[in-house]
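Q: Sequence below, structure please.
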Amino acid sequence: MHMVEYGGVFVTTAWKIWSSQTDSQLVKDFDQLQYLTQDFKNILGSLEQDDPASSSTEALPDRNRDLLKLGAESRKICEEILGSLNKIGNSTETRAKKRKAIQTAFKLTWNKAYIAELQTKLDHVRSQLTLQLVHSLRSDAAKSQETQQEILGKIAQDTEHLTKRVDLALDFGLGTASVDFITQNLGGRRRWQVKESLKSAILGALYEPERDENAIQPTTFNVPSRRSQTLKEKVLSKLAYPDMLLREQSVVEAHHNTLHWIFQREKEQDRPWASFCQWLEESDKQLYWITGKAGSGKSTLMKFISQPPASGSPSTLPEGSDNQPRCAPFLRRWAGNQPLLIASFYFWAVGSPMQRSREGMLRTLLHELLKQAESEMIASVMPESWEALYLFDEDPRPYSDAMLQHMMSRALQFMSTSNKICIFIDGLDEFQGGHGDLLEFFRAALNVHRIKMCISSRPWQIFEDAFQNKPSLRLQDLTLPDVKAYVESTLHPDPAFALLRALEPSFADDLVDNIATKADGVFLWVCLVVASLQKGIKAGDRVSDLQRRLDQLPPELEALFERMLDGLDPEYLDHAMQYFQLMEASLSISPPNVMVFSYADEEDEAFAINFPVSPIDQRILENVRDMLKKRLNSRSMGLLEITEQLSTSTNVLVNASRCRVRYLHRTVLDYIASADVKERLRVRLNRVLHQRFDPHLRLCSAQLAFYKSSLAHNAHALDSNLDHVEELEFTKKALSSCLFHAAQVQGTGLPSMIRLIDALDAVYSKSLVRSHHQRALQLATASAHGINRVMSHLAYQKASSSRERLFRSLIIRHEVVEYIRAKTQPRRWPTPPANGTRKLFWLSKRVFARERDQDLARDVTALPDLDWQLYDAVMAVSPCLPMIQLLLEKGADTQYEYEFKNFSTEKGTLWEITLAAFMIVFHEEPQLDGARAQVVRLMVRHWAPINRGSITKALQIARSLRQMDKYRSKPFCAAIEHHLKMMKEEA
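A: Below is the predicted model:
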């Protein structure tokens, strides 16, 4: 491995000598080669000790023979390089020659083909070394626990960095211990860099989709039970996401004495729906569809079916089943002697993006299923993750939608053979995406696996077509008795209604019947109408007044919403419109908590800037919640409400974050979001707001204030030696949300936004003085760089050198383009002449300016502001094209050279690194409209050079990052060059 490390340095330096432009740089490069001479002598001496020719290898295992052969190949390469170094001469002789003579002599010994051939050999050794390490680690992991501890014990004896507590070393993984051992002779920063790149290479091999059939499988790993449980918790933690159970917990509980009919066994002729009990118990029917109008209570019914009864509630279930889902006793008749697994997911159109996505559904279902399974099942369902966790105690690869779908298929495949699985999915109509694709996924799962699935949705045509021959029920046809029960139990305890009932008993009874009939099964309509009637009853309305009120209320929900808002005072309607805009602006993140919403209701622009860095008091939280509840009722007429997620925490920050403002129902969002409704309300106000209301600016301010409070909670937890992981998550979310809303601000709100972000910068930088933020600093920065994990150290090096630069990196990652526009000065290039030599003059001056600063550019921390900001923008997981275009227009240079470590030292300009990233993406999916292709196109427009040298270097970087040879084919290279020329012509 050391040969590959130093060989890579040799190749990089050789290429630089070929293209060196200055005498001083050329001498430095030759000095670098001289320094390598002793390194290669040491490596050669070590390799000669393991010469396979000196002993018989027939009795050795195959993998040991392969390693010896690899050693022999490395020895030959080392001799070849050392021989060439001896030909060059010493540093004194080099300095006595002129640059041209030096280059000519070097090129006679090392032509381009020779260097490229050496690179190929190094790539091969690197690739084979990685495969051998992977095979060795897998083999060791499959051995007994005693043998694994013996292996770690031997490593511990020779590795000063590895703890002597072998049991603790096992917690960090065999892979971690092995990489420590392999790199122990490297020093300082280089050791850390090579460790990271070696670990990245091994993880890359573990993640390869085309797994060798003869390879040792993770299911055979001998994992201690305690460690196995720890790995399971890590997998579940990675699958989980914020507010994963919020929707299910916030669904309204079924009212007392309602919905029990779903588990009753009526005669078929008396039942206008397919028996749900029968479906649960029988094995020949897999899917059941619950449909109904908007607001008819589908989610409440799904929750009623799939959750245990509340304590003290009546039950029609068999005795002893109170602590299990209501459906479980019936499903057990289907399951027989096999274990029963139940999982559920609730799509939520007004929740966070994850709560209305396929990814959210897959994560939740996998989490619920694997939580109920044995730890070893994870090794079958997600072998790559299990392997990475066991060997390195981390699984850095993010889960894509395709990966999650594959994991779900494997979960159903392996778990359904020994378990019976029933899945409940609510609100298909609230899914944000292609419903056809989602239905096809369900159809495929049901065709392949013997599972049950209960699905609810509105009666849209696409669902009617998909489920027309399946057992089903239409909810509004079945809930008349439930509606009456709800109205009676709500009105009868009211003293004012009891008095009315005593005076007018027949009218009171008729009123209940009239409400139930007019509701037509829509529970949401019933709730709103009963609340309206209660106001009249409490106000002493006469019988005729109440009847008139009921008659005037429209039976459709949208018309009812319109009537409610029409009854508002114009000032309150103005305020209600602001509230609705705040909610709409929050849709891309998540519903705001009560503190954030209350802060966003402040009109003072300097509110958040002057807000103190102090914790939230429980009493303040309760006062804010109660006051906001009154405002929401009076301004929105109850169309917005506060919901509190179940929590046993005594942490005020946690409780504040789980107390959210949300729409009463998804139908409210649909109504308010309608362009016709917005226009009608604007006309009714008959004026423009006294000042422009920008909801994103208000929310940016609110999140800044909440961020300050969360920082204070973090500091308190740290000073008290308390676990503050949860506080850090809330702090990180507040910071991210503040920057998200800042990026959406436009027009006249921009000066205010810039002042808010300046204030955020000040408090953020001050918080970084505390050492406990350093790990968060590294994670925040590394997560912004997604091309390859081995490059994340470069981002950390740059960011950690300056708190100002770290904050600017976060600004770029969150795409706050206008802040960068205001805060970044353009580069002052020399003014070109007005004649036809303009372009040539401009480019030559730019090259001279670049050479002047090039030594600084070796250290990324010393890069000019424009250039490292462009690096940040380009290396983001999802590059922001407007940000990149802005920085290029301000003069950011694509030709600065960066250094990073993989197995060997790699150097390349940002243009070459960008081109390499495009090649990697293009090879996997040859499209020219993707983000990476657009970045390349922008750079081409700003004079990025299109030549064989750049393409060759980019190919070299691509191969190095992926440790693969697949980027060598001539057709692939020709295609890349062709597309680049087309981009240049377009520019």
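Q: CA only for contacts and neighbour counts going forward, please
A: Noted.
Q: Output the contacting helices and strands for the lengthiest helix in the chain.
A: In the chain, with assignment by DSSP state H, the single longest helix is helix 112-141. Helix 112-141 is packed against helix 2-19, helix 62-88, helix 174-182, helix 188-206, with contacts defined by 3 or more C-alpha pairs under 8 Å, 6 or more residues apart in numbering; DSSP states H and E.
Q: So which residues make contact with the third one?
A: So the one you mean is helix 174-182. 137, 141, 152, 155, 158-159, 161-162, 169, 195, 198-199, 390-392 (C-alpha atoms under 8 Å, 6 or more residues apart in numbering).
Q: Let's compare: structure for the following, please.
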Amino acid sequence: MKPLPAVGLASSTLQLSDFAIKILSKEHKLFQPTESETPENHVVLQDIANHFYRLISELDRNDLKKLTADPKRPKLSEAAEQLLKLSDEIKELTTPLIDSVLQAQARGSFGDPKWQTGREALLSVQKKKDISALKKKLKHVSVEVNTSLLLALRQYLEQSAETGLPVFSDDDAPHVHPRERWQNQAMDMIHENSWKPKNKKNVEEFSKLVETLIQSENEARFRSDLFAKLQFPAMNDRLQSVPEPFEGSYEWLLKSPSNGCQKQKENNFLDWLASTEGQNLYWITGKPGSGKSILMKYLLRNEQLFPSLEAWSGSSPGIIAGFFFWSSGTELHNSGCGLLRTLLYEALQDMIYGPLQKDPGVIQWLFADRSEQSLSYGGGMHDFTFADLRRAFELMMSDVSKKFFFLIDGLDEIEDFPTEVVELLRSSTKRDNVKICTSSRNSPAYQDAFENRPHVVLDDRMNNDIRAYTAHLFDEEERFAHIRNQESPDQTVESIVVGGLVKKACGVFLWATLSAEFLLQSISEADDLSTLYFHVEALPMDMEGLLTHIFQSLDRVDLEQAARLFRLVNAHGYPTLLGLSFANDLDTASGVKAEVRPLNESETSARLEQIVELVTVQCRNFLTVFEAGVDPTTESSDEEDLDQGKSARLRINYTHRAIRDFVQSARIGEQIRNATGNNKFNSDENWANASLWNLKTLHHDGDSKLPLWNHIAWCIEYALRLEEKDGKVRLTYLDEVGRAGITERKDLINLAAIDLPDGVTTESFLDLAVWLNLGGYVRIKAKDTDRKEIKHSLEYEKVVRKRLGRGGEDRWVGEQKKLKAAYASTTPELYQLLEYYAKAVAMRFATPKPHLDIPEHV
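A: Below you'll find the predicted structure:
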């Protein structure tokens, strides 16, 4: 049975009331953290304001509350009607508090003594008697809410007795919502104690029970916020980009050595995993491209490991988590913070929602200061530092009742805190309840740290896997059929091609795959065994030489196309495949001309097939396609679900770090720039066009809201980059962004999920331009825009900036550097110009017109 709507509405109402009473009370101290620096007054006050906004928004989204907007709503019970009325009253009482908090924030100055209570801050802008009066009103209304909730639950009990409706659900059932569990407990106590809403003492007893509901709701909100803060959107992208291991490869690692080599026996992976003798770190190393990441993907959650893990963990529950460093990815992919956020997130998900079903209070334990800040004033969601995360990670591992197994790939790709991370791994594996398998290149720093630990040098062991892979590849190729007819006992495809590639690869799997694919692309119907022999012999043995050999095989047309794609990927990171197809368009004005509609299936398929062909042939497999945004540890049994939205998840990046370094080297980079006309090619112009295409073709999945903000923000960012280069405002382009993102999608728009107050809507692109301080665009548009639209934009700017507060823009424009700079700039004369044009024409004659130069535009 789901929680009753009345319980949800009462809970939201009382959470808002309870928080307001805390802030108004001299007894409620603002929590001062012990493990990190105490936040400044203005930060605390902004957190308070943000929490008020959030609680009001949650109250407005309540199902019962939404019914009030429906003129045909069914008749509600007396208790429900009373709760709706009280929720409005609480909202009216608390909404002005936000203004008072922000006024106190504005009055404060740097270096002020830390306020000990919210009341102390409010006294700088309000009278003591007004604060006390408001607090008294809130307490009175809260009692009425408790009374109405008691009435609602009692009426449900009585109705259930008459009609036979179910009263309770199974408290022990998995994933029972805390509100449902509380509801069961409340109705049981109401029935057992015969509590009545007209009995003051009964209401007081019931109110104590309601306090536990509010506490559990606040704790659940903190857990949800903390998980959201640990997680980052691209968390699994590196794991997804690593190719699946070829069938049968790497199995040797999970078998006992067949010869009598004592060193191999000591380094046997499963023996190490099962051992309780204290050697708790295993190092996988090898040359670049030897297949370390593929092996780590093969090991992550591999069921063949479980018996050995269980032998080590004994009766203790085991937790498995993994992280893959990625220098070609986002900042978090190659940072110590990204590592610890991922390991903490995966481990805690496993503990709370996995088989362990551990008390979710473990999150409050690990992040005690943040939990107290959250409960005290709605804070605790500031950015993590490496030190914050390390404390929580070490505290988690201190729980010796559990065993932790972590797989960490690509240590050599870390860019911040490398020394601290290596030291953390070494100190962690001194614990008996922690095992870590890590991989890196065989550089001196990692040799010194790990050489005396159990380890495997991958390129020493890969020959058989390379042989199996290349043999399979050539067996599947139909064009080899006529060549196989030429085989003799002394000369076969196996001996000449496969054997030659295995020998030259020297255990480097990437070398073998690139060489094999290159040979397959190069072969023709006229080739014979002798030609194949010379092709293989011509391949350089070192990776740098091989990449140069493949790159130089490109003819002029292929080189020009490949160079365009390389420059586009270099400029973006790892874009979506569909986005790259838009960016590759030679007509960089095609996005402006395009319709505002999703692509149909055939259009999408045609674009994807074309760009995949270019990546495979013209780019010689230097780039690879993978599916991002999917949890690789879960599988769906519904094939349709797997296909839905897949095109939006397909991304592209360099096949390997060694290839990226080669393409971005000075020597090859110059050739690539020359092939694209050097300065004639402007990647920002191409990506501006692609961003508008993305915005216009955004698929609407039936939800009442459409998340357009990220696409709009990138359109603006690229327009600002182009404006910076030539001084010309992209007026036509930005107008089209407004049409595609706002004018034609008013019913669907969900800009930034800002939770704008009631009645405030995004009407036009000018609203965004004024809010974001796009000075050039605003100066051009102001003269010819209707004054009502200008007035709306000025009001919109005030409301949204107030709503976001200090630093709130980071969530919306943090990635877009030019947009962030525009937002932070101060141009009072621009607002004077807008105020001038917002006046009626007759009134303008009495006001001098501010002078601002009108920039060039295209």
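Q: TM value for the aligned chains?
A: TM-score for the superposed chains, counting by TM-score structural alignment, normalised by the length of structure 2: 0.64, backed by 633 aligned residues with a C-alpha RMSD of 4.8 Å.
Q: Output the contacting helices and strands for the very next helix or strand once past the longest helix of structure 1.
A: Heading C-terminal from helix 112-141 of structure 1, the first helix or strand you meet, by DSSP states H and E, is helix 145-158. Packing partners of helix 145-158 of structure 1 (3+ C-alpha pairs under 8 Å, 6+ apart): helix 166-172, helix 174-182.
Q: what's the closest of those helices to residue 378 of structure 1?
A: For residue 378 of structure 1, the closest of these is helix 166-172, at 17.9 Å, according to C-alpha to C-alpha.
Q: Am I right that residue 568 of structure 1 is in a strand?
A: No. Looking at residue 568 of structure 1 with DSSP: H, G, I helix; E, B strand; the rest coil, it is coil, so not inside a strand.
Q: how close does residue 283 of structure 2 get to residue 449 of structure 2?
A: From residue 283 of structure 2 across to residue 449 of structure 2, the span is 10 Å (C-alpha to C-alpha, to the nearest Å).
Q: Please identify which of those two sits among more neighbours.
A: Remark: of residue 283 of structure 2 and residue 449, residue 283 carries more neighbours, 26 against 14, as counted by other C-alpha atoms under 10 Å.
Q: The more buried one: what's it in contact with?
A: By C-alpha under 8 Å, 6+ apart, the neighbours of residue 283 of structure 2 are 437, 438, 439, 440, 450, 451, 453, 454, 455, 456.
Q: quick one: buried residues of the longest helix of structure 1?
A: 115-116, 118-138, 140-141 (16 or more other C-alpha atoms under 10 Å).
Q: Check stretch 746-763 of structure 1 too.
A: 749, 750, 752, 753, 754, 755, 756, 757, 759, 760, 761, 763.
Q: for stretch 873-893 of structure 1, same thing?
A: Per 16+ other C-alpha under 10 Å, stretch 873-893 of structure 1 contains these buried residues: 873-881, 883-888, 890-893.
Q: Residues touching stretch 472-481 of structure 1, excluding its own?
A: 259, 273-274, 288-293, 296-298, 516-517, 520-522.
Q: Oh, that last question was meant for stretch 669-687 of structure 2, not what I typed.
A: Residues contacting stretch 669-687 of structure 2 (C-alpha under 8 Å, 6+ apart): 559-560, 563-564, 566-568, 571, 582-585, 588, 663, 718, 721-722.
Q: got the contact list for the nearest residue to residue 73 of structure 1 once chain neighbours are set aside?
A: Closest residue to residue 73 of structure 1 apart from its sequence neighbours, by C-alpha to C-alpha, 6 or more residues apart in numbering: residue 125 at 7.8 Å. Contacts here follow C-alpha under 8 Å, 6+ apart; on that basis residue 125 of structure 1 touches 4, 70, 73, 74.
Q: Can you tell me which residue is spatially central in structure 1?
A: Geometric centre of structure 1, nearest residue: residue 398, 7.3 Å, by C-alpha atoms, centre = their mean.
Q: Over to residue 661 of structure 1. Which of the three states is it?
A: Strictly by three-state DSSP, residue 661 of structure 1 counts as strand.
Q: That one reaches residue 638, doesn't it?
A: No. With contact defined as C-alpha atoms under 8 Å, residue 661 of structure 1 does not reach residue 638; the gap is 11.3 Å.
Q: shared neighbours of these two, anything?
A: With C-alpha under 8 Å, 6+ apart as the test, residue 661 of structure 1 and residue 638 reach no residue in common.
Q: neighbour-wise, which of the two wins?
A: Neighbour count, other C-alpha under 10 Å: between residue 661 of structure 1 and residue 638, residue 661 has more, with 25 against 18.
Q: how about the contacts of helix 174-182 of structure 1, which pair is most distant?
A: That would be 158 and 390, which, of the contacts of helix 174-182 of structure 1, are the farthest apart (C-alpha to C-alpha) at 22.3 Å.
Q: So these two - more neighbours on which side?
A: residue 390 (26 against 11).
Q: how close does the more buried one get to residue 169 of structure 1?
A: From residue 390 of structure 1 to residue 169 of structure 1 the distance is 12 Å (C-alpha to C-alpha).
Q: for residue 767 of structure 1, same thing?
A: From residue 767 of structure 1 to residue 169 of structure 1 the distance is 33 Å (C-alpha to C-alpha).
Q: Over to residue 662 of structure 1?
A: Counting by C-alpha to C-alpha - residue 662 of structure 1 and residue 169 of structure 1 are separated by 48 Å.
Q: Those two: which has the busier surroundings?
A: residue 662 (21 against 18).
Q: Show me what that one aligns to in structure 2.
A: Under the alignment by TM-score structural alignment, residue 662 of structure 1 pairs with residue 653 in structure 2.
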